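*Asks:* Quick one, fold the following:
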Amino acid sequence: MLAAEAVNPHSLSTLVAQAGSPLALVMTGTRANVLGMDKADHQACVVSTPKGLTKAVIDYLANPLSALETPPDLTAMQLTQAGPLEQACVTLAKLSRLLPAAIIATAGAQTDALNVSVLGIEAYMDIAAESLSVVSEARVPLETAEHARVVAFRPRDGGIEHLAIIVGDLDPEVPALIRLHSECFTGDLMGSLRCDCGNQLRGAISEMDKAGSGILLYLAQEGRGIGLVNKLRAYQLQDAGFDTVDANLQLGFDSDERNYLPAAQMLRLLGVKRVRLMTNNPTKVAALKLHGIEVFERVPHVFAANEHNNGYLRTKANKSGHIF
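*Replies:* Below you'll find the model as predicted:
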């Protein structure tokens, strides 16, 4: 396989030379629906064409921001439901924070390829979450919470790291005040007005300090799990008229790609079983309960809108079920 985003003339010709079958493109059913190619509820679809796949056609199929002036004839392409193997290729692309599409072919007789099991790929996120352990921690006085420390978690075999910001001294007899905060480079660090993430981050830490203690789980799930590069692509699409949910769908992602098993595992490692969860998102409440954490109370966490994020917040309420 070759990630669609990594296609260039050299990589494409190399794959053709090593392939034992014609090339095909696998993409999410979401992206196929956006293109008008598939109205069924398929997780992933395989596209082939008698004329063969060129870089321009691949870019058009995989990337809604493609600059191709003359769209290819989609009616001439054959579309079939992807099997587990093809679906795993899409999962690999997502794990790499690339656009969720890949070029695939059967291996040629002389191909020296790396073999990875389908089950291993699909189970990777859960395995990584379940193998999280504490790897380091340090006292980090914060502007709004001087008595704070940061605890770093990492999977056993390396990989994505998550952080816990612990404010004050936790009382094991009292449900911990917590927040699950997905990292947001633009909002948390740059103060972007397109979202409310920066306000939520700093506001949560401040409220925890006022309450005497709390835990903010800083999860490596930029852009609701699609990564920073793809989030910036989604911003381009939002500027073209799509809302925050539809922009993700245009790129071929689900509206929310996050997995909250890492959060539950981090809480268990910290000895936390009962929580007061600061969130406006009912999905987070349900996810923690699903993974064995008792949610004693949902604590609203609302901040005033501005002219740049008003539509974003409205979409979160209307399409994602957030409570404001």
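*Asks:* Every contact and neighbour count from this point should use C-alpha atoms.
*Replies:* Will do.
*Asks:* which of the residues in the helix or strand that contains Ser13 are buried?
*Replies:* Using DSSP states H and E, Ser13 sits within helix 9-18. Neighbour counts over helix 9-18 (16 or more other C-alpha atoms under 10 Å) mark Leu12, Leu15, Val16, Gln18 as buried.
*Asks:* quick one more, to check against the first:
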Amino acid sequence: MALAIDALRHGWAIRVDEAFTLLPAETGFAPGAHAGRMLISAARAVTLKLANQREAAVPEAPVLIRAAEPFDLAAARAIADPALDLVFPMKGPFAADHIVDLDAARAAMELARLAGILPAFLVDSAAAEEEAQSVAATDLAAWKDTGRLAIASRAHLPIAATEQAEIVAFRSRDDMREHVALVIGEQDGDRAPLVRLHSECLTGDILGSLKCDCGPQLDAALRAMADEAAQGGWGVLLYLRQEGRGIGLVNKLRAYRLQDQGFDTVDANNRLGLPTEARDFPVAARMLELLGVHAIRLMTNNPAKVAALEEVGVTVVERVPHQLPSNPHNARYLDTKRDRTGHLL
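*Replies:* Below is the predicted model of the structure:
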């Protein structure tokens, strides 16, 4: 799995379940690469008006397309990247082929997301066959097995909100992402801690972006946990390496560019061919388990996050609202969270 993700980031081909040899449209560089077919995500197919080409019985399935002429990498990138939609407005006509191995096709889309690239591939390009990295769809499930996640290290870490904090680092064998937790206050197994799941946001947490509310939410959560500790309670901040709700930094910035053109967060992600929500909540559940935490008071405005955690065995005894004032740059973002993704704002 790790080799397949690395291959896609470097522009090398992968072979999934012996069903397809796939060369990534975005990063691929094989000289003279061309193919009669392309594999694209269901979301990107909708943007390209190809929704009716999807597998009828499986509406969220990827789409395998062909055109009158073979696709080279330049044509494939024009189909994959919404930033090129205005440069190449005329696409198609395309026909769709039946996908024999849907599990392999879905695995390819997920591998692209994990690699942080656009989910589009040249299929069975002769130029890519020889060096392809083989991977099985079942490898993906094994790679996502949270049982592989373990505590790698921990240390006392005084922070601005409180000097009484411990940082705990978590590592999985094949996953290069290292998640961390901050345990604030004295851990008390008889008392449910105040917990915040915070997915990393470079632009908001570090650079102070006003386009989202991530930085202020992080700071406010730490202050709330420090106050909780001062009153005899405790808190846990899970800092998850899931930039852009799981689509990665580069794709998040691509979504920002589309937002500048007038699309909201949901539509921007879908035009990229990516899901609106791709965060891995079982990882958060495993982190809590390793910390010995099974019941929590969750700081969130998102009922779906409560449901996702309860689905994987975490008892949420209370949802604690975590709403902060908007600003002119993130007001529409917050409205979209309320109106389209069910946040209680």
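*Asks:* so what number do they get for TM-score?
*Replies:* Superposed pair, TM-score by TM-score structural alignment, normalised by the length of the first structure: 0.91. Supporting alignment: 313 aligned residues with a C-alpha RMSD of 1.9 Å.
*Asks:* what span of the first structure lines up against the one helix or strand Arg338 of the second structure maps to?
*Replies:* Assigned by DSSP H and E, Arg338 of the second structure belongs to helix 331-340. Aligning helix 331-340 of the second structure against the first structure (TM-score structural alignment) gives residues 310-319.
*Asks:* Tell me where the stretch 1-150 of the first structure has strands.
*Replies:* For the stretch 1-150 of the first structure, the strands defined by DSSP state E, counting those that start in this stretch cover 2-3, 24-28, 44-48, 78-81, 101-104, 133-139, 148-154.
*Asks:* can you redo those as CSV with distance to Val275 of the first structure and mean neighbour count?
*Replies:* CSV is the format used below for the strands of the stretch 1-150 of the first structure (distance: least, C-alpha to C-alpha, whole Å; neighbours: other C-alpha atoms under 10 Å):
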stretch, distance to Val275 of the first structure, mean neighbour count
strand 2-3, 40, 20
strand 24-28, 36, 26
strand 44-48, 37, 23
strand 78-81, 42, 16
strand 101-104, 38, 27
strand 133-139, 20, 14
strand 148-154, 18, 20
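*Asks:* could you dump those to JSON lines with distance to Gly203 of the first structure?
*Replies:* Putting the strands of the stretch 1-150 of the first structure into JSON lines (distance: least, C-alpha to C-alpha, whole Å) gives the following:
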{"stretch": "strand 2-3", "distance to Gly203 of the first structure": "39"}
{"stretch": "strand 24-28", "distance to Gly203 of the first structure": "37"}
{"stretch": "strand 44-48", "distance to Gly203 of the first structure": "40"}
{"stretch": "strand 78-81", "distance to Gly203 of the first structure": "46"}
{"stretch": "strand 101-104", "distance to Gly203 of the first structure": "38"}
{"stretch": "strand 133-139", "distance to Gly203 of the first structure": "20"}
{"stretch": "strand 148-154", "distance to Gly203 of the first structure": "15"}
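*Asks:* how long is stretch 229-244 of the second structure end to end?
*Replies:* 30 Å (C-alpha to C-alpha, to the nearest Å).
*Asks:* Name the residues of that stretch that are buried.
*Replies:* 229, 233-244.
*Asks:* try stretch 316-328 of the second structure
*Replies:* Val316, Arg319, His322, Ser326.
*Asks:* What's Val57 of the first structure aligned with over in the second structure?
*Replies:* With TM-score structural alignment defining the correspondence, Val57 of the first structure maps onto Ala75 in the second structure.
*Asks:* got it, and Ala164 of the first structure?
*Replies:* So Ala164 of the first structure corresponds to Ala181, using TM-score structural alignment.
*Asks:* what do you get for Leu237 of the first structure?
*Replies:* So Leu237 of the first structure corresponds to Leu258, using TM-score structural alignment.
*Asks:* any idea how far Thr265 of the second structure is from its match?
*Replies:* 9 Å.
*Asks:* next one: Leu140 of the second structure
*Replies:* Taking C-alpha to C-alpha, one finds Leu140 of the second structure at 27 Å from Thr265 of the second structure.
*Asks:* and if you look at Phe71 of the second structure?
*Replies:* Distance of Phe71 of the second structure to Thr265 of the second structure, given as C-alpha to C-alpha: 30 Å.
*Asks:* cool, and Asp205 of the second structure?
*Replies:* Counting by C-alpha to C-alpha - Asp205 of the second structure and Thr265 of the second structure are separated by 18 Å.
*Asks:* Equivalent analysis for Pro325 of the second structure, please.
*Replies:* 19 Å.
*Asks:* and what of Ala30 of the second structure?
*Replies:* Distance from Ala30 of the second structure to Thr265 of the second structure, counting by C-alpha to C-alpha: 33 Å.
*Asks:* do the same with Pro328 of the second structure
*Replies:* 16 Å.
*Asks:* what's the answer for Arg15 of the second structure, then?
*Replies:* 32 Å.
*Asks:* go on, Leu157 of the second structure?
*Replies:* Taken as C-alpha to C-alpha, the span from Leu157 of the second structure to Thr265 of the second structure is 35 Å.
*Asks:* More neighbours: the two, which one.
*Replies:* Each of Leu157 of the second structure and Thr265 has its neighbours counted (other C-alpha atoms under 10 Å); Thr265 has more, 20 against 16.
*Asks:* Let me know whether the more buried one touches Asp335 as I believe.
*Replies:* No. Applying C-alpha atoms under 8 Å as the test, Thr265 of the second structure and Asp335 come out as separate, 10.1 Å apart.
*Asks:* pull the longest helix from the second structure.
*Replies:* Secondary structure of the second structure per DSSP state H: the longest helix is helix 214-230.
*Asks:* Just the buried positions in that helix, please.
*Replies:* 214-218, 220-222, 224-229.
*Asks:* same check, this time on stretch 111-119 of the first structure
*Replies:* Val118.
*Asks:* And the contacts of that stretch?
*Replies:* Gln18, Ala19, Pro84, Leu85, Ala88, Ala107 (C-alpha atoms under 8 Å, 6 or more residues apart in numbering).
*Asks:* so the last one sits right up against Ala17, yeah?
*Replies:* I take that to be Ala107 of the first structure. No. Between Ala107 of the first structure and Ala17 there is no contact under C-alpha under 8 Å: 10.1 Å.
*Asks:* Measure how far stretch 76-89 of the second structure is from the centre of its chain, please.
*Replies:* Offset of stretch 76-89 of the second structure from its chain centre (C-alpha atoms, centre = their mean, to the nearest Å): 22 Å.
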